[in-house]
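Peer 1: Got a predicted model here, sequence first, then my questions.
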Amino acid sequence: MNLRAVVCTALLAVAAASGAADARARNVTDPDAPRSLPEQGPVSVRWTDPSRFSDIRHSRNRAAAVRGDWVRQIAEYLRERAARRLPPGQRLEVEIRDIKRAGEYEPWHGVALQDTRFIREIHPPRIDLYFRRLDADGRVAAEGERELRDSGFMMGADTVGAGDALRFEKDLIDRWLGRELPAP
């Protein structure tokens, strides 16, 4: 067997193994998909039913909109970034209530592009959430609903995160955390 065949066989085995590991949640609306991150550290993140999220309800390609694990990825990013900024001893509880990712599917481009999300200024990212920040004694230090919006999201676009399909949503989170949890 030549080297190319060995490499191809190894890559197929890895792909099959990772596919089996991810088989538990085919899409974000699966009834058995989690609705929160496992408890870990000072930040907890949960979310409402993704089938009610604007990104899915108003999508021009619902099948493509539900595909993947993007809700969990956004939640993990939020937890990781908030944990870095949260003062010692404090806790943050976040419930994501709605997500509309940047861009939209445009099926009129034909079958070859029906699963492609086109990023245009008229489809900015939006995230609605509720949060509670607790001080070291467990008292509520801050709480409220926030509507994260950026209608000029393409103006500040850079190429650093160009390979990340959730870069615009992550930028919303970073800016919100910068306002809510200013650096010490």
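Peer 2: Yep, that arrived.
Peer 1: alpha carbons only for contacts and neighbour counts from here, please
Peer 2: Will do.
Peer 1: M154 reaches H123, doesn't it?
Peer 2: No - with contact defined as CA atoms under 8 Å, M154 does not count as touching H123 (10.2 Å).
Peer 1: Could you list the residues in contact with the one helix or strand E93 maps to?
Peer 2: Assigned by DSSP states H and E, E93 belongs to strand 91-100. Where contact means CA atoms under 8 Å, 6 or more residues apart in numbering, the residues beyond strand 91-100 that reach it are 42-48, 50, 52-56, 82, 86, 124-136.
Peer 1: For PyMOL, write a command that selects the buried ones of those.
Peer 2: Buried subset of the contacts of strand 91-100, written as a PyMOL selection, criterion 16 or more other CA atoms under 10 Å:
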select buried, resi 42+43+44+45+46+47+50+53+54+55+56+82+86+124+125+126+127+128+129+131+132+133+134+135
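Peer 1: adding another structure so you can compare the two:
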Amino acid sequence: MRLQAGTWLAAALLAAAGAATAGVTVDYVKPDEFLDMPRSPQDREHVLKEMTRHFNKLAEELPAGQNLKVTVTDIDLAGREEPRRWAMDDIRIMRGGADWPTMKLSYTLEQGGQVVRSGEESLKNMMYQQRINRHFSSDALRYEKQMIDDWFHKSIVGSQVSSR
């Protein structure tokens, strides 16, 4: 009987903690029509999973009880994808000119069922190669993640653009 009471208490505490945590929902509208995505279905899926994973990581910074809903309507990755004749895959070339990453999204930040903030944004990271980036150079989406970080900290949690 004592074990059952302890189990019930643990389950109740977990349920209460789950209700108080922050979260994020990310939806992609017609990702096959995005301006610039890899041609390979596996590579496209990888990009979307990595973007979602990054939004989830940022959601850990939200105060308990807040939920962020993001709808991405377009993505243009940094650089340009160019085919390689001698290889099965393409290569992304970043020249630092007018090939900066951009993203169009709408968002709603809620707390307790009430909208705290919402809007539509066109994100861009025009100086993507001139800034210090906290993401590893081996991360293929480091410039896009930096752009998302800047938006999140400015528009969602209210701090300044990262200098990292």
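Peer 2: Now that the structure is in, tell me what you want to look at. Quantities reported herein were computed from a predicted structural model and do not represent experimental measurements.
Peer 1: which residues of structure 1 fall in strands?
Peer 2: 43-47, 91-100, 104-105, 117-118, 126-134, 140-149 (DSSP state E).
Peer 1: if we compare the ones you listed, which one ends up closest to L78 of structure 1?
Peer 2: When these are compared by CA to CA, strand 43-47 sits nearest L78 of structure 1, at 7.9 Å.
Peer 1: Just want the most central residue of structure 2.
Peer 2: F55 (3.3 Å; CA atoms, centre = their mean).
Peer 1: ok, so what distance separates the aligned residue in structure 1 for that residue from E93 of structure 1?
Peer 2: Using TM-score structural alignment, the equivalent of F55 of structure 2 in structure 1 is L78. Remark: distance between L78 of structure 1 and E93 of structure 1 (CA to CA, to the nearest Å) = 11 Å.
Peer 1: Read off where the longest helix anywhere in structure 1 ends up in structure 2.
Peer 2: Criterion DSSP state H: the longest helix present in structure 1 is helix 3-21. Per TM-score structural alignment, helix 3-21 of structure 1 has no counterpart in structure 2.
Peer 1: Report all helices and strands that that helix contacts.
Peer 2: Helices and strands touching helix 3-21 of structure 1, by 3 or more CA pairs under 8 Å, 6 or more residues apart in numbering; DSSP states H and E: there are none.
Peer 1: Rebuild the strands of structure 1 as a markdown table, extending it with distance to L172 of structure 1.
Peer 2: Shown next, in a markdown table, are those (distance: least, CA to CA, whole Å):
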| stretch | distance to L172 of structure 1 |
| --- | --- |
| strand 43-47 | 16 |
| strand 91-100 | 11 |
| strand 104-105 | 18 |
| strand 117-118 | 19 |
| strand 126-134 | 8 |
| strand 140-149 | 6 |
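Peer 1: for these, which one sits closest to V6 of structure 1?
Peer 2: Of all the strands of structure 1, the one in closest proximity to V6 of structure 1, counting by CA to CA, is strand 117-118 (35.4 Å).
Peer 1: residue range for that closest one in structure 2?
Peer 2: Under the criterion TM-score structural alignment, strand 117-118 of structure 1 matches residues 92-93.
Peer 1: residues making contact with the matching stretch?
Peer 2: Stretch 92-93 of structure 2 has contacts (CA under 8 Å, 6+ apart) with G79, R80, E81, E82.
Peer 1: Lovely, talk soon.
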